[in-house]
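In: Fold the stuff below for me.
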Amino acid sequence: MQTILVTGADGQLGNEMRRVSVNSLNHYIFTDVSDLDITDREAVDFFMKSEGVNVVVNCAAYTNVDKAEDDFAAAALINDKAVENLAIVCREMNAGLIHVSTDYVFQGDKNKAYTEDEPTNPLGAYGRTKLAGELRILESGCQYLIFRTSWLYSMFGVNFVKTMQRITREKHSLKVVSDQVGTPTYAADLAVVIYDAIGEKHYLKHPGIYHFSNEGVCSWYDFAREIATLSGNVCNIQPCHSDEFPSKVKRPDFSVLDKTKVKETFGITVPYWRDSLVKCINELRAKSNAR
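Out: Model (predicted):
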């Protein structure tokens, strides 16, 4: 039996890890900042060694893209320094580290899907701190898997799907950007991949960086329309350009991730984004009806 530490357990992916691991024979420990401050090296060292942790799944992250521009230190503390703490202790304990990164490490100026070995060039503070965290892991010498993902959503927390459900239910019309293209990712699908990677010990067999999002490509406009339709909301959603919504940081125009490596290495089939969206909205509907 392995002892698995999941950090950032109160977030979207952390909650999905709780669900997928409920019948696991391994011992899962779920922590958030109130249980374990991963920015504190000594706290991480004491906790992991006293619990005999074999694998860390780091779901903790500073994800507010705009706020990171004004609060770089806080973003760097969580996305960079905390990751270094986990990586170093994992190396000392010969434990595996599974870390979640982002499509924002890329500039997003291409018109074909990004592979894992293509040059990175983040446009903003969030992407820079997430890339720095990746580099900390590589420099540490620990056993690792890094999963870059994109447009994450789930039935937990605040995300684009739940926000669009609310707005398209309350408003008659809405504008959504159509010039930013990527792929939504259902956190439950990523959780399954991570859970299976732990069981197969892929961090030992096939360490490295992998891209995982759902299959297919869409714009935020396309995504919003599908959310409204599947939710049964009638709203006049119109496409617009991103410059109509001024932001502190430019987001990637095209951040589709190539998933060939993860599919071939792990032997998995990746669900199509709309199919996974249907599952999530059905779960949200069931949860709402159960109240």
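In: CA only for contacts and neighbour counts going forward, please
Out: OK.
In: any idea how far stretch 38-48 is from the chain center?
Out: 23 Å (CA atoms, centre = their mean, to the nearest Å).
In: swap that for stretch 16-27, please
Out: The answer for stretch 16-27 is 18 Å, by CA atoms, centre = their mean.
In: And for it, what's in contact with it?
Out: 1-4, 6, 9, 28, 30, 187-188, 191-192, 195 (CA atoms under 8 Å, 6 or more residues apart in numbering).
In: got the residues you listed as JSON lines, with secondary structure columns?
Out: Formatted as JSON lines, those follow (DSSP: H, G, I helix; E, B strand; the rest coil):
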{"residue": "M1", "secondary structure": "coil"}
{"residue": "Q2", "secondary structure": "coil"}
{"residue": "T3", "secondary structure": "strand"}
{"residue": "I4", "secondary structure": "strand"}
{"residue": "V6", "secondary structure": "strand"}
{"residue": "A9", "secondary structure": "coil"}
{"residue": "Y28", "secondary structure": "strand"}
{"residue": "F30", "secondary structure": "strand"}
{"residue": "A187", "secondary structure": "helix"}
{"residue": "A188", "secondary structure": "helix"}
{"residue": "A191", "secondary structure": "helix"}
{"residue": "V192", "secondary structure": "helix"}
{"residue": "Y195", "secondary structure": "helix"}
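In: One more, please, to line up against the first structure:
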Amino acid sequence: MQPDAVPTLLVTGSSGQVGFELRRSLAPLGQVVALDRNACDLSRPDDIRRVVREYRPDVIVNPAAYTAVDKAETEAELAYAINGTAAGVFAEEAKALGCLLVHYSTDYVFDGTKERAYVEADPVNPQSIYGKSKLAGEQAIAAVCGRALILRTCWVAGAHGSNFAKTILRLGKERDSLRVIADQFGAPTTASLIADVTAQIVARQWLFGDRQSFASGTYHLAAGGETTWHAYATEVLRYAKGRGVELKADANCIEAIPTPAYPLPASRPANSRLDTTLLRKTFDIHLPDWKQGVHFLLDQILP
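Out: Prediction:
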């Protein structure tokens, strides 16, 4: 990139939770080309090649994904096309251009049986079509051997779009009691945190840093601490009540249930905890506790 040139950053999935936040976080870094599914259908490789070759970006950021975890069990072909094949096409086009690819993956690439938080080098063993398709995307990118950053994250929630926190708020207003799973562990991670960390790395290490020393690879990105879905729901309703929201069910009205009591088509990891040490040390990143992020999220969406 020439010293006076304005960088171009191509963002997919611009109407999704992370894509929406990336439009904000990346805006100070250059010209952001934000594409939704209508502008770039990731199930069509020719669409991907066309837009990349048209805009010739300095950075491709790809948060777009097939994320309907249960529906993927009956739409495997589409899930693999969007989460797997498309990632490889982006990697090929990025390598041809000499640009950076930032891609997002998931805790679902693990089976969730480890007792401690997962590190990047742990064996993968996805138990759902969604997890398998996301792993296929990671593998497709790795096979190209270009400059790529794969960020695995978990329990994503944003002010824009649908997510667990918003669902709990709605149900807390509608019902006298709730039942929430208490034996799955992870860290609620806001879309804004993911977007801000992405922008920090892209700016420091790629756009305005030494590209030759860029630390390509796979990293875990999640908020600090850990919790369960039940404790997460409890914190959402506790904070909302403190903000004056009228609820039928407050934090004391949530029954803790085991995973088998709420059967779903796709298997969920019992342990979604991601060790973020490598990301924090490599890029000098601070990751706040999950409660701080959830409170920030709720402040955005509560009246």
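In: Compare the contacts of stretch 16-27 of the first structure and tell me which is most surrounded.
Out: When neighbours are counted by other CA atoms under 10 Å, A187 leads the contacts of stretch 16-27 of the first structure with 27 neighbours.
In: Isn't it up against G11?
Out: No: applying CA atoms under 8 Å as the test, A187 of the first structure and G11 come out as separate, 10.2 Å apart.
In: circling back to that earlier point, could I get the contacts of stretch 16-27 of the first structure as JSON lines with distance to K287 of the first structure?
Out: Shown next, in JSON lines, are these (distance: CA to CA, whole Å):
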{"residue": "M1", "distance to K287 of the first structure": "33"}
{"residue": "Q2", "distance to K287 of the first structure": "32"}
{"residue": "T3", "distance to K287 of the first structure": "31"}
{"residue": "I4", "distance to K287 of the first structure": "28"}
{"residue": "V6", "distance to K287 of the first structure": "25"}
{"residue": "A9", "distance to K287 of the first structure": "20"}
{"residue": "Y28", "distance to K287 of the first structure": "25"}
{"residue": "F30", "distance to K287 of the first structure": "23"}
{"residue": "A187", "distance to K287 of the first structure": "17"}
{"residue": "A188", "distance to K287 of the first structure": "16"}
{"residue": "A191", "distance to K287 of the first structure": "20"}
{"residue": "V192", "distance to K287 of the first structure": "21"}
{"residue": "Y195", "distance to K287 of the first structure": "24"}
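In: from the residues you listed, which is closest to N159 of the first structure?
Out: A187 (10.9 Å; CA to CA).
In: could you pull out the helices for the stretch 51-200 of the first structure?
Out: Remark: helices assigned in the stretch 51-200 of the first structure by DSSP state H, counting those that start in this stretch are 67-70, 72-76, 82-93, 125-140, 160-170, 187-200.
In: need those in JSON lines with distance to D117 of the first structure, can you?
Out: Listed next are the helices of the stretch 51-200 of the first structure as JSON lines, based on distance: least, CA to CA, whole Å:
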{"stretch": "helix 67-70", "distance to D117 of the first structure": "26"}
{"stretch": "helix 72-76", "distance to D117 of the first structure": "23"}
{"stretch": "helix 82-93", "distance to D117 of the first structure": "21"}
{"stretch": "helix 125-140", "distance to D117 of the first structure": "13"}
{"stretch": "helix 160-170", "distance to D117 of the first structure": "29"}
{"stretch": "helix 187-200", "distance to D117 of the first structure": "21"}
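In: how about those, which one is nearest F254 of the first structure?
Out: Among the helices of the stretch 51-200 of the first structure, helix 125-140 sits nearest to F254 of the first structure (CA to CA), with 14.4 Å.
In: which residues in the second structure does that closest one align to?
Out: Counting by TM-score structural alignment, helix 125-140 of the first structure falls onto residues 129-144 of the second structure.
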